[in-house]
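Participant: Sequence plus predicted model, see below.
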Amino acid sequence: MQDLAHALTARTATLGVIGLGYVGLPLALAAVRAGFPVIGFDINPQRVARINAGEPVISHLDTEGLRAAIATGRLRASTDMAELSLPDAILICVPTPLTPQREPDLSFIRKTAADIVRALRPGQLVVLESTTWPGTTEEVLKPILEAGGLRSGQDFFLAFSPEREDPGNDRHSLSTVPKVVGGDGAQARDLAEQLYGAIVARTVPVSSTAVAEAVKLTENIFRAVNIALVNELKVVYDAMGIDVWEVIEAASTKPFGYMPFHPGPGLGGHCIPIDPFYLTWKAREFDVATRFIELAGEVNRAMPHYVVERLAQALDRRGRTLSGAAILMVGIAYKRNLDDMRESPALKLIALLEARGATVRYHDPHVPEIPPSRAHGALAGRSSVALTAEALRACDAALIVTDHDGIDYAAILAHAPLVADTRNACARAGLDGPNLVKC
């Protein structure tokens, strides 16, 4: 422990980051900026080659910072998991998706742990950052790591520190967001706190890895439940002829007791659609019902269906049916100004619209081609079309799904026969018209 603590203080400790995606790669760059040498590990050889060449693999990432880190030798990427014996601290940033039955899929964590244990040596710190149910670090990760003969707290140190990455957030970067840290014992917690204290502005130590795991789930459940509430209010207020966006804007003027959340066409991203169900699954072990969380999930999963119905009704009023209609979808990333397609509601919307007989094309300046996905693999390879006046006039409706900056919403409203806006993008731009419908 003393040797590792000294290396962390001197920033001579080498860090290993497993999983060079939206969480791991920004973390690796932040560690380099803090003065640590970093080895990044990923099973995708093409991604590793592009990172080592200094090529951008994430649109919002600091590409110049990446190139500088590679050029100076402070960062390199590898597919060779045998090199996991080299880092003094190993940070696990691998996916934790759901199965088709909406149960936790820890296969990436288990496979990563199996790779680590083959190279694990005394004195290393292992930190799990992947979001998961409370107890995973000690009940799943620890036994696999200890199967090699070394003991947590005696030979190596084990901790959990949940990622709090918010892609595209210019106000709160990784280094400015406090880092929650829980350890398998006080020594592991202190080492992890020392490590992250060198990278971020503030650390928040908690009493156990399970508490740290629960913190992350609580944050995302809070968002999921409140988004479900405002989505339900949207449905209610639409039926009453009340603009939910105007209601939210006015309610936001209250300086206490209220926090604005906004409705949308469905949930997207790597956290909100997935993480709450890690707790509902674990709660069943204790014979505890999570009705509130599960109801929120039902409301949020229903929103793409609601958007399709609203669009169908708007077309009906104009003498068109959804079957045979040409739909131009504007924006398909899950979040504005990003290329991130993880769990994007646009994919579900395309599938629903085409199941109803519509023809769907899309325009997204950040997503030139739809990447493969587990749930919607048949859509992979489709390409973005230009947002021209001709393309807009040729469609029966333009459906705004993601409100990217830089989109010419005035042109959409001027040329499309019908504009269905799920994000209030037109109104925020000061635009209105008889062909505009809020979905």
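Facilitator: Structure received.
Participant: drop to CA atoms for contacts and neighbour counts, all remaining ones
Facilitator: Fine.
Participant: helices or strands up against the helix or strand containing residue 231?
Facilitator: Using DSSP states H and E, residue 231 sits in helix 209-240. In terms of contacts (3 or more C-alpha pairs under 8 Å, 6 or more residues apart in numbering; DSSP states H and E), helix 209-240 is packed against strand 157-160, strand 179-183, helix 244-251, helix 276-285, helix 291-317.
Participant: Give me the next element, helix or strand, following the second one.
Facilitator: The first helix or strand that comes after strand 179-183 along the chain, using DSSP H and E, is helix 186-197.
Participant: dropping in the other structure now:
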Amino acid sequence: MSFDAAIIGLGYVGLPLAQEASKVGVKVLGFDVNQGVVDDLNAGRSHVDDLSDADVAAMVEAGFHATTDSEQLAEVKTLVICVPTPLAEDGGPDLGPVNAAVATVAKHLQPGQTVILESTTYPGTTDEVVRPVLEAGGLTAGVDFHLAFSPERIDPGNEKFGAKNTPKVVGGHNEASGDAAAAFYGQFVDTVVRTKGTREAETAKLLENTYRHINIALVNEMARFCHDLGIDLWDVIEAAKTKPFGFQAFYPGPGVGGHCIPIDPNYLSYNVRSKLGYPFRFVELAQEINATMPAYVVGRAQNILNDDAKALRGSTVLLLGVTYKPNIADQRESPAVPLAKQLMERGAKVQYHDPMVTNWTAAGDGVEGVSDLNAAVAAADLTILVQNHKSYDIDALAEASQRFFDTRGAAHDSEKAERL
């Protein structure tokens, strides 16, 4: 079978993209270095929250095929790189996965192909990192092959917006490259938004998530002083968001998690420091505030137990929800990890319950999973709502608990509940 496009990296970004393309008749080759992922997909088994086994089976029926054989990349017209870019130890992006993917593409690059990078990174990556590797074989970007950047905007678990109806930002190395990339996405995405170039497209993604990062930090800091002043911040937000213009509601929490908010703004901050020699102060302050929220939650937990004449050391603390957002199994950068570790460092016995996670080891072996939720809530000295999954009846759980600390503003009717 011949293929029209290859999606390189079949995770939370690449697989939904492949699904939408397959729906309109684009023959998609999925490439991944993980043989287990490839075998599961070809057998109709999904490994991401947003696609069911039936969804993957329908893709296979439509002609989708996954492989670890990079030789097949030479046979497609469009190649889209969707590999992760985690943070490196120095605070910048770890481009290891991107570099590996680009090297693989370069080995098989053919004249007339279009290469699109979707992996989130710092401005200039497409031109300064990707292009030289692809051109090393003698072909020229914008002449012999097209090169573009189109930031991924996948929001796992979002039931309203997916790959099809989320506008697709596209920036080409030149106009012809932008045209080619826009034509590819235009087959299955409702709206394509063009930028002047790759750097603008790269920076647009970072601006989106930096905006959220900073505003989350704002309400996290407000949560602290509102508590000290006896002000119900959750009520404040509900009142403020009735304004039909000029305000968007953000909510405090035990920390930020996921594949974007804790990571992407740091790419921009790193880029500013490394290239311009001065700090991006808003981002760095926001990172400082958000990163200290787990410690703040631990301090509040200790105070709640003190009110019951209990010490944190020796108390049983039950964490409800350990994923980074509700109703999905994704645990990337979940604030539950530093929260659990800091509780254990202070001598607490930490347990967890999560309907989406059967085996949680991210915080170490000292955290015990519980299967009987009601019994665990009744027995724990303190129950902390970390992630509000829809299967939780928060008010009932709060009422059944000895003490309940709600970091998501979901409990309303119990005197035993204290909100962040």
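Facilitator: Ah, there it is. Every value quoted in this text rests on a predicted model; they were computed, and no experiment measured them.
Participant: Please state their TM-score.
Facilitator: With the length set by TM-score structural alignment, normalised by the length of the second structure, the two chains reach a TM-score of 0.96; 418 aligned residues with a C-alpha RMSD of 1.5 Å.
Participant: Show me how far the helix holding residue 231 of the first structure is from its chain's centre.
Facilitator: Distance of helix 209-240 of the first structure from the chain centroid (C-alpha atoms, centre = their mean, to the nearest Å) equals 15 Å.
Participant: distance from it to the second structure after superposition?
Facilitator: Helix 209-240 of the first structure differs from its equivalent in the second structure by a mean of 0.5 Å after superposition (mean C-alpha distance after the TM-score superposition for the first structure).
Participant: Of the helices and strands packed on helix 209-240 of the first structure, which stretch is the most buried?
Facilitator: The highest average neighbour count among those, using mean count of other C-alpha atoms under 10 Å, belongs to strand 157-160 at a mean of 29.
Participant: and that strand, which stretch of the second structure?
Facilitator: With TM-score structural alignment applied, strand 157-160 of the first structure matches the range 146-149 in the second structure.
Participant: Now do residue 227 of the first structure against residue 221 of the first structure, distance only.
Facilitator: 10 Å (C-alpha to C-alpha, to the nearest Å).
Participant: next one: residue 205 of the first structure
Facilitator: Distance from residue 205 of the first structure to residue 221 of the first structure, by C-alpha to C-alpha: 21 Å.
Participant: got a list of contacts for the match of strand 157-160 of the first structure?
Facilitator: 112-118, 126, 131, 141, 170-174, 176-178, 180-181, 198, 201-202 (C-alpha atoms under 8 Å, 6 or more residues apart in numbering).
Participant: That one vs the first structure - mean distance after superposition?
Facilitator: Mean for stretch 146-149 of the second structure is 0.5 Å (mean C-alpha distance after the TM-score superposition for the first structure).
Participant: Report the distance from that stretch to the chain centre.
Facilitator: With C-alpha atoms, centre = their mean, you get 24 Å for stretch 146-149 of the second structure.
Participant: and if you look at stretch 343-351 of the second structure?
Facilitator: The answer for stretch 343-351 of the second structure is 27 Å, by C-alpha atoms, centre = their mean.
Participant: circling back to that earlier point, show me which of the contacts of stretch 146-149 of the second structure are buried.
Facilitator: 113-118, 126, 131, 141, 170-174, 176-178, 180-181, 198, 201-202 (16 or more other C-alpha atoms under 10 Å).
Participant: Can you tell me what residue 324 of the second structure aligns to in the first structure?
Facilitator: Match for residue 324 of the second structure (TM-score structural alignment): residue 334.
Participant: any idea how far the closest residue to that match other than its chain neighbours lies from residue 272 of the first structure?
Facilitator: Nearest non-adjacent residue to residue 334 of the first structure, counting by C-alpha to C-alpha, 6 or more residues apart in numbering: residue 344, 4.3 Å away. Residue 344 of the first structure is 11 Å from residue 272 of the first structure, where distance means C-alpha to C-alpha.
Participant: where's the residue lying farthest from the centre of the first structure, which helix or strand?
Facilitator: Residue farthest from the centre of the first structure, counting by C-alpha atoms, centre = their mean, is residue 319 at 39.6 Å. Assessed by DSSP H and E, residue 319 of the first structure sits outside every helix and strand.
Participant: That one and residue 358 of the first structure: what is the separation?
Facilitator: In terms of C-alpha to C-alpha, residue 319 of the first structure sits 15 Å off from residue 358 of the first structure.
Participant: before we move on, what about residue 402 of the first structure?
Facilitator: Taking C-alpha to C-alpha, one finds residue 402 of the first structure at 20 Å from residue 358 of the first structure.
Participant: Same question for residue 158 of the first structure.
Facilitator: Residue 158 of the first structure is 52 Å from residue 358 of the first structure, by C-alpha to C-alpha.
Participant: Same question for residue 202 of the first structure.
Facilitator: On the measure of C-alpha to C-alpha, residue 202 of the first structure and residue 358 of the first structure end up 51 Å apart.
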